[in-house]
Every structure is written in C-alpha cells, then in structure tokens.
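Participant: only the shape, not the letters, is given here:
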C-alpha cells in the first residue's frame, strides 16, 4: 500500500536529493516489510501550485489524523478508504492525494469535514475556524447547522442561534418566516457568549459569516417559512 508524506527539499547536488520531513512519524520497519526487506522506492512529486497546495495537504492529514484517532484505526487505512470514496463519488480512477488539483483537494477536504461533523469526530489536530479559508468556513457552518453541532466546539445537543434581531421580523419565533434570516449553531455556553459579545464582534472574532436559512435548514430545525 503506498504511503504519502510531505517534506521540504533542503539540498540537491545534481544526483542526490535531501528532503526534510520534519517530525513525521514514518514507520520504517513496516515499509521494509512491505518491500520484502528492501529499501522502498518513492515517487517524487514537486508542488507546482497547480496541484493541491502544501497547506491543503496539511489540512488533509490533520483531518485524517483526527478521524483515525476517533476510530482507533491506522491513519493510512482511513486515508485509503476516503480516497476510494472520493474517487467513486467523482467517477475517477484511483487517485493519489499528491496528484489532486487544488479544486479536487478542496472537495476532498469538504468530504472529510462533512464526515467529521456528522459523526461528532473530536477535531483536535484540525481546527476548522483557524485553518479553513473563508469560503470553506461557510461550508463548515452549514454542515454544523444540518447536523446540529456547535460550530465552535462540536457539541451536540446544541441550538440554532439567530444573528438577525427577531423583534424586527415580527417577534414571535413560531410565526415569523425564517427564510433568509442569518443563523449559526451553538451550544448553550457559546450561545450565551455570543449574546454577551454582540453579533458583529462574535462573527469577527471567530471568522464566521452566519448562514441564511433555506428550506433544507428549515426542515431540519422545524422552522416556519410561511
């Protein structure tokens, strides 16, 4: 089974290439066993910025590491399964994460995040609100709403928190039309914190945008949309 690692080239003399892989935990003995005791060969792929970025690669491995810890599985086994699921979903042949385009890598990360949110995977290596781009934070907020998990800590149960003033829309939450009102999903502790901080300060501090209620969100949360 191929194993993929990321490193930084620190020297090249025309024949020998030296790569620093940092604190990466490479199970060298396992690699030797896979190759009948022989030093394994490697494929060398340089990041040309058209393929997935080094930052995206870091995010993939952090998410896979969290999912593997939660499942009690080998991260490489987890990675292999998600690569198979990704290739199947997008009708691709077997694909290496190092050969993904930036768009493919973004979609792959989205699949990992969706799985983590749906199943309540504790995200310790991967911190979505610190590591995601603004566009991807929006997707994460949406997943948290659909799965009723706090966008800040992942807690379930949690509640929808309205960012737009309800009083300006009729006052009665049971009767107003919730469509297009901005909301986020928060646990009780963070719900209170958001109320104390004020909407815009809260959104700015945690890089959130809020999600406008659509019919799917309304159905999940039993909201009136008439």
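Facilitator: That came in fine, so what should we check first? It should be emphasised that the depicted structure is a prediction, and the values quoted were computed from it without experimental measurement. Numbering: from 1, shown residues only.

Participant: going by C-alpha atoms from here, please, whenever you check contacts or count neighbours.
Facilitator: OK.

Participant: name the residues that touch stretch 138-155?
Facilitator: With contact meaning Cα atoms under 8 Å, 6 or more residues apart in numbering, stretch 138-155 is reached by 110, 113-114, 117-118, 120, 122, 128-129, 156-160, 184-187, 190, 208-211, 217, 220.

Participant: starting at the chain centroid, how far to that stretch?
Facilitator: Going by Cα atoms, centre = their mean, to the nearest Å, the spacing between the C-alpha centre of stretch 138-155 and its chain's C-alpha centre is 11 Å.

Participant: list the buried ones in it?
Facilitator: Across stretch 138-155, burial judged by 16 or more other Cα atoms under 10 Å covers 138-152, 154-155.

Participant: burial measure for residue 77, as a count.
Facilitator: If you count neighbours by other Cα atoms under 10 Å, residue 77 ends up with 14.

Participant: packing partners of the host helix or strand of it?
Facilitator: Assigning secondary structure by DSSP states H and E places residue 77 in helix 75-89. Judged by 3 or more Cα pairs under 8 Å, 6 or more residues apart in numbering; DSSP states H and E, helix 75-89 is in contact with helix 54-71, helix 102-119.

Participant: tell me what the first one is packed against?
Facilitator: Spelled out, it's helix 54-71. Packing contacts for helix 54-71, counted by 3+ Cα pairs under 8 Å, 6+ apart, involve helix 75-89, helix 102-119.

Participant: and here's the other structure:
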C-alpha cells in the first residue's frame, strides 16, 4: 500500500477534510476496498512523501536500464552514499529531509555519470539550477527536457548577427545545453522569457571544462588572450 501525505483543509460539521498529495494513487486504494488509513502529525524535518517517490522513481529507472532488481539498486546506492558521506546506515522511511535531499542529488549524479536515462522532472527542487545546467552540459543532455538527441550548446549572451560563431571565446559567455526544439524556442521567445519559463540561466564554464567539452583548444584560448593583450595596449597608447 502506498504512503500518502494529507494536508488539513477544513472542518465541516463533524467531518474533517484533507488534501491528499497523490489523488490517483489514493483512489486506487479505495477501489481495492481500503477505507481506513492511519495518520499522524507530520515531522517537517523528516523525509517527505514527495522525496521518497522521487527516490524510488530513480531506483526504477536505474533498474530498468541496468537489469538489476530495484532492491539491489537501492542497497548498492545506499551503501555507496554512506561510504562517500560517512552518514552510516539510514532508512528511507524515517531519515531527515536534508539527508533525503543529499541522497537524491547523489543518485541523480550517478545517473548522469553512467548515462542512465531518467525523468528530468526529478531534478526540480532537488538540484540547484546552476548545478543542473552544469551537469547537462558535461553529460550532454537537454537542460529542459533531458533529451540526448539534436543537442546544441546555446549562448545565452547573444553572439550577434554577422559574428563568426567559429571564432568565439566561450569563456565570455553563459552556456546551456539545449535540444533543437528548445534551442529554437529560446531564439523565438528571447532569453528573458525563456529563463522565466524554465527557471535557469546559462553558466560560465572553467577553462578546464571548456577544454574537456572541446569547445575550445588551449591554442585558441592563448590566441584570444594575446588578442586581448594587444587591444589593451592599443587602448592604452591610443
């Protein structure tokens, strides 16, 4: 039986009304004939039902991709997380909300690292926007929808008409990975509207990341630096 979170709504006569976090799943339990449910006051410092569902959704995605049973996926990831963080053994039924958040981040980055497809909605309210943009750039996944097809690196700071896009110092631009569909949308509605809609901005990458992504070579970086140096000298003398 699923666990549910109920939020108090109102008292009407002798009846108490609640809002349920997953109405469809709750209706399924009613159809099974389950009419009584245990409830207790929520501890806001404890793992939420939404967090728990995100975690088990990730377990299912990893299980489907790797062929391992969900329980084995769960056990291995918990063990690795505990080893990496020093948290020790913990339960997903009563751990803290903060620990659950860290564990979700750990599992998401595991999926990125091993190219395991997962529902990108799981990242919402779990990984901060800047980290999400970085991971999608490094692991080549659309920051909006998670697609790995038709990917293009978008320059949020407009390159400008007439400029040579093959001669750009990417260190001076905020970058984000988008699929063809969302890259087209970015240019159709504009940077501000796009950021307002999807709640993230591009990021400036370190030299190391730019080299790793093969956006520029060290030679190109050096050439730009020499060009900037010459311009600075000209401005000083002019």
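Facilitator: Alright, I've got the coordinates. Source: prediction; values computed, not measured.

Participant: quick one: distance of stretch 86-96 of structure 1 to the chain centre.
Facilitator: Distance, centroid of stretch 86-96 of structure 1 to centroid of chain: 19 Å (Cα atoms, centre = their mean).

Participant: do stretch 82-95 of structure 2 as well
Facilitator: Here the centre of stretch 82-95 of structure 2 is set off from its chain's centre by 22 Å, with Cα atoms, centre = their mean.

Participant: again, but for stretch 67-81 of structure 1
Facilitator: So, by Cα atoms, centre = their mean, the centroid of stretch 67-81 of structure 1 is 15 Å from its chain's centroid.

Participant: in helices, which of the contacts of stretch 138-155 of structure 1 fall?
Facilitator: The members of the contacts of stretch 138-155 of structure 1 that map onto helices under DSSP state H are 110, 113, 114, 117, 118, 128, 129, 190, 217, 220.

Participant: show me what the first one aligns to in structure 2.
Facilitator: Structural alignment (TM-score structural alignment) places residue 110 of structure 1 against residue 105 in structure 2.

Participant: at the geometric centre of structure 2, which residue sits there?
Facilitator: Nearest to the mean C-alpha position of structure 2, by Cα atoms, centre = their mean, lies residue 123 at 3.4 Å.

Participant: where's that one relative to residue 132 of structure 2, distance?
Facilitator: Between residue 123 of structure 2 and residue 132 of structure 2 the computed distance is 8 Å (Cα to Cα, to the nearest Å).

Participant: check residue 195 of structure 2 too.
Facilitator: Taking Cα to Cα, one finds residue 195 of structure 2 at 14 Å from residue 132 of structure 2.

Participant: where is the longest helix in structure 2?
Facilitator: Under DSSP H, structure 2 gives helix 218-237 as its longest helix.

Participant: so residue 93 of structure 2 is in contact with residue 51, correct?
Facilitator: No: taking contacts as Cα atoms under 8 Å, residue 93 of structure 2 lies outside contact range of residue 51: 10.6 Å.

Participant: okay, and stretch 44-59 of structure 2 goes to which residues in structure 1?
Facilitator: Using TM-score structural alignment, stretch 44-59 of structure 2 pairs with 49-64 in structure 1.

Participant: list the buried residues of that stretch.
Facilitator: Buried residues in stretch 49-64 of structure 1 (16+ other Cα under 10 Å): 51, 52, 53, 56, 57, 59, 60, 61, 62, 63, 64.

Participant: now the closest residue to the fourth one other than its chain neighbours: how far from residue 52 of structure 1?
Facilitator: The one in question is residue 56 of structure 1. Leaving out its chain neighbours, the residue that sits closest to residue 56 of structure 1 by Cα to Cα, 6 or more residues apart in numbering is residue 105, at 6.7 Å. Counting by Cα to Cα, the separation of residue 105 of structure 1 from residue 52 of structure 1 is 6 Å.
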